[in-house]
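Undergrad: My questions concern the predicted model and sequence given below.
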Amino acid sequence: MSTFDVVDPATLDVIASVPDQGIAEARAAVDAAHSAFPAWSRTAPRRRSEILHGAFELMLHNREELARLIATENGKSLTDAAGEVTYAAEFFRWFAEEAVRPGGDYGEAPAGGARTLVGHRPVGVAALVTPWNFPAAMITRKIGPALAAGCTAVVKPAAETPLTALAIARLLTEAGLPDGVITVVTTTDAAGVVGAWLDDARVRKISFTGSTAVGRVLLRHAADRVVNSSMELGGNAPFVVTEDADLDAAVAGAMIAKFRNGGQACTAANRFFVHADVAEEFVARFGAAVEKLSVGPARDGSAIGPLISDNAVRRVSRTVDELIAAGARITHRAQVPDAAGHFYPPTVLVDAPAVPEEIFGPVAPITTWTDEAALLDEINATEYGLAAYVFSGDLRRAIRIGEAIDAGMVGINRGLVSDPSAPFGGVKQSGLGREGARDGLREFQETQYLSVEWPG
């Protein structure tokens, strides 16, 4: 079998070679998942819970090793990587607890003469497709509920970051997961592998995290067999600062919302709307914080790592050039190292026009506003609706603005919206379904009811 190299984006060094699997291996993975499904789906919820909780504990026990692995293949800082491991492990703990609370319903039919029993059962073999930007969290956010529900799964991690997925699969095996329940397929032929899964009648679920463009393609393919689909797609998150906001809190929130993982996150703040009365002060404080960011390889203790590829650097550079051509000005920038990696300087721009697509990099375009109605019109004039952020000194006003934004998640006076206990997902072209919370479990279940004859 051929292999492909995994490259450290900070140094361009080859760190490992993994099997470049194809359609035959993809089908073999489904064979294993299909064979394992009857026994796993009948496994007692308590046992499924124990395995997930064991994987949670193993991830925390191996946190430093996993963080170094993520930082090496993804490029993010060690601080970001360690935070991701903790966050990713929490999905195993959360769904370990949900596994023993499957829920259901019982009631009398309104017309009488029958009782209704409602239950939930696993949808079947699930295909899980994850991106490179959070190689641990995106895996556990899908595997956790799939296993808790009683599904088996085939997993395709991003070709840029397959090592974390393989490491987590090994920890699941160590925790007691039976053979065949989860199979990771590493490949450079994503379309061929995922296409083979969607063409296989035994695959009843597709859960994808990635770009909206690819999500549309997968949904069209899934429609041919009416495959249960969950899609966590692109975003274009606004970050709103009102005139009475606590600027220290707003700057701190902006640093998290914009620069976590170097801006390479679907929830990253992409458009900054700062009230004109406080714009100058906000830009000065925010810009000063940006200029202090250390950029470089994770091993150097840097706060910001490289972008994932040279193509990503060119794309971000092109976006900044287009914004400047449209009238934006760079006010603040961090320094980048003279190194071989895919580094781009964290950048603040003012007088920036609307950004129609995700920047997916460490660039913060800022515009000012004065009229709230016009602000909301501009914010909602996008096909995306994943995340948003609102900072205001008036909580009721912040909630009112948040509720008026077309987004599945809104951070109110905080720059982080992700939590395993909360339903993660968007509206419009940002996706279908939710991950996390009870909603995440339901994505891997089918509802069934029994109508029981009940004379008298």
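TA: Done, it's in.

Undergrad: make it CA atoms for all contacts and neighbour counts henceforth
TA: OK.

Undergrad: Can you give the contact residues for whichever strand or helix holds Glu50?
TA: Secondary structure assignment for Glu50, by DSSP states H and E: helix 45-61. Outside helix 45-61, the residues that touch it by Cα atoms under 8 Å, 6 or more residues apart in numbering are 66, 85-86, 89-90, 92-93, 95-100, 144, 147-148, 150, 168, 171-172, 174-177.

Undergrad: How about the contacts made by Leu450?
TA: Listed by Cα under 8 Å, 6+ apart, the contact set of Leu450 reads 116-118.

Undergrad: sorry, that was for Asn270
TA: Applying Cα under 8 Å, 6+ apart, the residues contacting Asn270 are 236-239, 258, 355, 358-359, 363-365.

Undergrad: Now it: which helix or strand?
TA: Assigned by DSSP H and E, Asn270 falls in strand 269-275.

Undergrad: Quick check, central residue of this structure?
TA: Computing the C-alpha centroid of the chain and ranking residues by Cα atoms, centre = their mean puts Met138 first, at 5.4 Å.

Undergrad: ok but that one is inside a strand, no?
TA: No - Met138 is assigned helix when assessed by DSSP: H, G, I helix; E, B strand; the rest coil, not a strand.

Undergrad: okay, now the one to match up with it:
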Amino acid sequence: MLEEAGVPAGVVNVLTTASSGEVSEPILADPRLRKLSFTGSTSVGSSLLEKAAGGVLRTSMELGGNAPFVVFDDASLDDAVDGAIAAKFRNIGQACTAANRFIVHSSVVEDFAARVTARVREMKVGRGTEDGVSIGPLIDANAVDKAAALVADAVKRGATLLTGGSRVDGPGTFFEPTVLTEVPADADLMREEIFGPVLAITTFDTEDEGVALANRTEYGLVSYVYTDSLARGQRMIETLETGMMGLNVGVVSNASAPFGGWKMSGLGREGGAEGVHEYLETKYTMTADPFSA
């Protein structure tokens, strides 16, 4: 398709493999390589950065996330619930931009939790070939084990399970879409990227408290904020420690925008003019005298 679009043959190459290391190691060692871009886990990204140091490569790293979804007391709950469903369950929660921690003002948390729970209970789990399915399988058995462990830890620490929370019997790697509320700050769900269909709710009372909870993570890829106050929205843009933010929207991905994060969520940007600049070199030239005609 790229060749049909006019890209010369051989400029773009796609290598599929069951062992990424066997492919990447010789490429990283090749002196012709000048740039490395990676999308994946923070642990693998950190390892690749170490390997890239030998060749002083330019790097772009789109790594893990732990996205907060903050709902203030002045937000439209209809919009916030729609946004929450989109931000959490797109690709069954298996996305780096998936909302991980739902930080909801105490005055609206009961209503918010009831509404999202009603929506989640309507979700059908199954194979994509079946009619009406909205929750498909997780990527592998390890992902199911992780989701089950995170839910069990949260419940053990005092969280309330509103719906779901279990593996699905039968073949395949399915996990029920889940809603938890009253999730304590020390639960593993608050620290680890879920990568599954688990919506975890915690509460706050003041704006400063909400910001502190949102920023209490080593990651900084994306955040979501719902408020009807433009001034508060501007404050959130300035204070939330993420490379991207959705203000009253649940999906931020856009090919024309600079996609990337702060802190342990990565380096550089993909998309937009900034993404193109990642692959360019800057040269400054100064001449002492103007050229003669």
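TA: Structure's in. What do you need? Everything numeric here is computed off the predicted structure, so don't read it as measured data.

Undergrad: sorry, back to before: quick one: buried ones out of the contacts of Asn270 of structure 1?
TA: 236-239, 258, 355, 358-359, 363-365 (16 or more other Cα atoms under 10 Å).

Undergrad: ok but Val225 of structure 2 is inside a helix, no?
TA: No - going by three-state DSSP, the assignment for Val225 of structure 2 is strand, not a helix.

Undergrad: which residue sits closest to the equivalent of it over in structure 1 in space, ignoring its chain neighbours?
TA: If you follow Val225 of structure 2 across to structure 1 using TM-score structural alignment, you land on Val390. Closest residue to Val390 of structure 1 apart from its sequence neighbours, by Cα to Cα, 6 or more residues apart in numbering: Val240 at 4.7 Å.

Undergrad: What about the aligned partner of Thr202 of structure 2 in structure 1, how many residues nearby?
TA: Aligning on TM-score structural alignment places Thr202 of structure 2 opposite Thr367 in structure 1. If you count neighbours by other Cα atoms under 10 Å, Thr367 of structure 1 ends up with 20.

Undergrad: Just say helix, strand or coil for Thr367 of structure 1.
TA: Once three-state DSSP is applied, Thr367 of structure 1 turns out strand.

Undergrad: hang on, isn't it packed against Phe282?
TA: No - look at Thr367 of structure 1 against Phe282 with Cα atoms under 8 Å: they stay out of range, at 11.5 Å.

Undergrad: what do the two both touch?
TA: Val274.

Undergrad: residues contacting the aligned partner of Leu28 of structure 2 in structure 1?
TA: Counting by TM-score structural alignment, Leu28 of structure 2 lines up with Leu198 in structure 1. Going by Cα under 8 Å, 6+ apart, Leu198 of structure 1 touches 206, 221-222, 225, 227.

Undergrad: what do you get if the cut-off is 7 Å, keeping everything else the same?
TA: 221-222 (Cα atoms under 7 Å, 6 or more residues apart in numbering).

Undergrad: where does it land in three-state SS?
TA: Per three-state DSSP, Leu198 of structure 1 ends up helix.

Undergrad: how far away is it from Ile143 of structure 1?
TA: Counting by Cα to Cα, to the nearest Å, the separation of Leu198 of structure 1 from Ile143 of structure 1 is 18 Å.

Undergrad: now Phe95 of structure 1
TA: Distance from Phe95 of structure 1 to Ile143 of structure 1, counting by Cα to Cα: 9 Å.

Undergrad: quick one, which of these two is more surrounded?
TA: More neighbours surround Phe95 than the other of Phe95 of structure 1 and Ile143, with 31 against 25 (other Cα under 10 Å).
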